[in-house]
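In: model the following, please.
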Amino acid sequence: MYLWIKAFHLIAVVTWFAALFYLPRLFVYHATARDHGDRQAIDYFQVMERKLYRGIMLPSMIVALILGIWLLALVPGFMSQGWMHAKLALVVALVGYHHVCLAYMKKLAAGNCDKSHTFFRWFNEAPVVALLGIVILVVVKPF
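Out: Next up is the predicted model:
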């Protein structure tokens, strides 16, 4: 049973990261369209952002978290290992990032987001750092 849960956890995590990578990229395009006054493109990006967030990003985060908690319940010894504490800290940061994405999505939709496309290009890099850390922690278990 453990391996099945782990497999579906990994699938949910991959799906969540795909959305975490793509939504801020849509923000880049949205901010660029806003700066050019392209109302049609803005409307299009709002729909894409909303569908990505509601249809993929939020459900995959919930499934990844539920399955991750289930895995920890099956192997509680992981909670005594430093690498798991570091991994969970990165997961908490990702959940925060996820909610910041929601806030930016709402601000962009309301037309009151003052962040530039350059800001969103840099903002888009945060999940990459988290992914690198999480994979290294889980595979190498450095401490």
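In: contacts and neighbour counts: CA atoms only from here.
Out: Noted.
In: what secondary structure does Asp114 sit in?
Out: coil (DSSP: H, G, I helix; E, B strand; the rest coil).
In: for the comparison step, fold the sequence that follows:
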Amino acid sequence: MAYFWVKTFHILLVTSWFAGLFYLPRIYVNMAQPHDAPTQQVLTNMAHRLYRFMLPLAVLSVGTGLALFLHFGIGKGMGWIHAKIALVVGLVIYHWYCGRILQHFKAGLNQRSHVYFRWFNEIPVLMLLLVLILVVFKPF
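Out: From the prediction side, this is the model:
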């Protein structure tokens, strides 16, 4: 029974984390476009609050995923789980990099265009697709 609770919370937490990973770079698209100071400050505050909200979701997502792998043995001995773990590490790095970008915006140091952030926004979509393919099909 515990397995199903952990799995349920893992799916809920991952879904919530991804909502933030999809939305935060979209805020960066808007922040990279010229705005007056009050609008820029509102966008910066939105991004900051969202990033702070996403951090515990990321930690709990990874924690419940590790519990499924280490305690319940999901995927042990199968190659797909190692590929999934590698993608999750990539998502954690992406999340961390989003925080670095936010620091640059706060300091007024952003050098990237809104077009860059439009492409940057697609990375978590592709990574989610790859993770879902691995989890559903377990190709190796």
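In: counterpart of Phe78 of structure 1 in structure 2?
Out: In the superposition onto structure 2, Phe78 of structure 1 corresponds to Gly75 when matched by TM-score structural alignment.
In: which residue sits closest to the residue nearest the centre of structure 1, ignoring its sequence neighbours?
Out: Nearest to the mean C-alpha position of structure 1, by CA atoms, centre = their mean, lies Leu20 at 3.4 Å. Distance criterion CA to CA, 6 or more residues apart in numbering; nearest residue to Leu20 of structure 1, sequence neighbours excluded, is Pro127 at 6.7 Å.
In: what's the burial count for the alignment partner in structure 2 of the one you found?
Out: Under the alignment by TM-score structural alignment, Pro127 of structure 1 pairs with Pro124 in structure 2. Neighbourhood size, Pro124 of structure 2 [other CA atoms under 10 Å]: 20.
In: please apply the same query to Ala64 of structure 1.
Out: So Ala64 of structure 1, with other CA under 10 Å, has 22 neighbours.
In: for the one 3 residues further on, same thing?
Out: Using other CA under 10 Å as the criterion, Leu67 of structure 1 is surrounded by 20 other residues.
In: ok, now the one 10 residues further on?
Out: Gly77 of structure 1 sits with 10 neighbouring residues when counted by other CA under 10 Å.
In: I appreciate the help and will end here.
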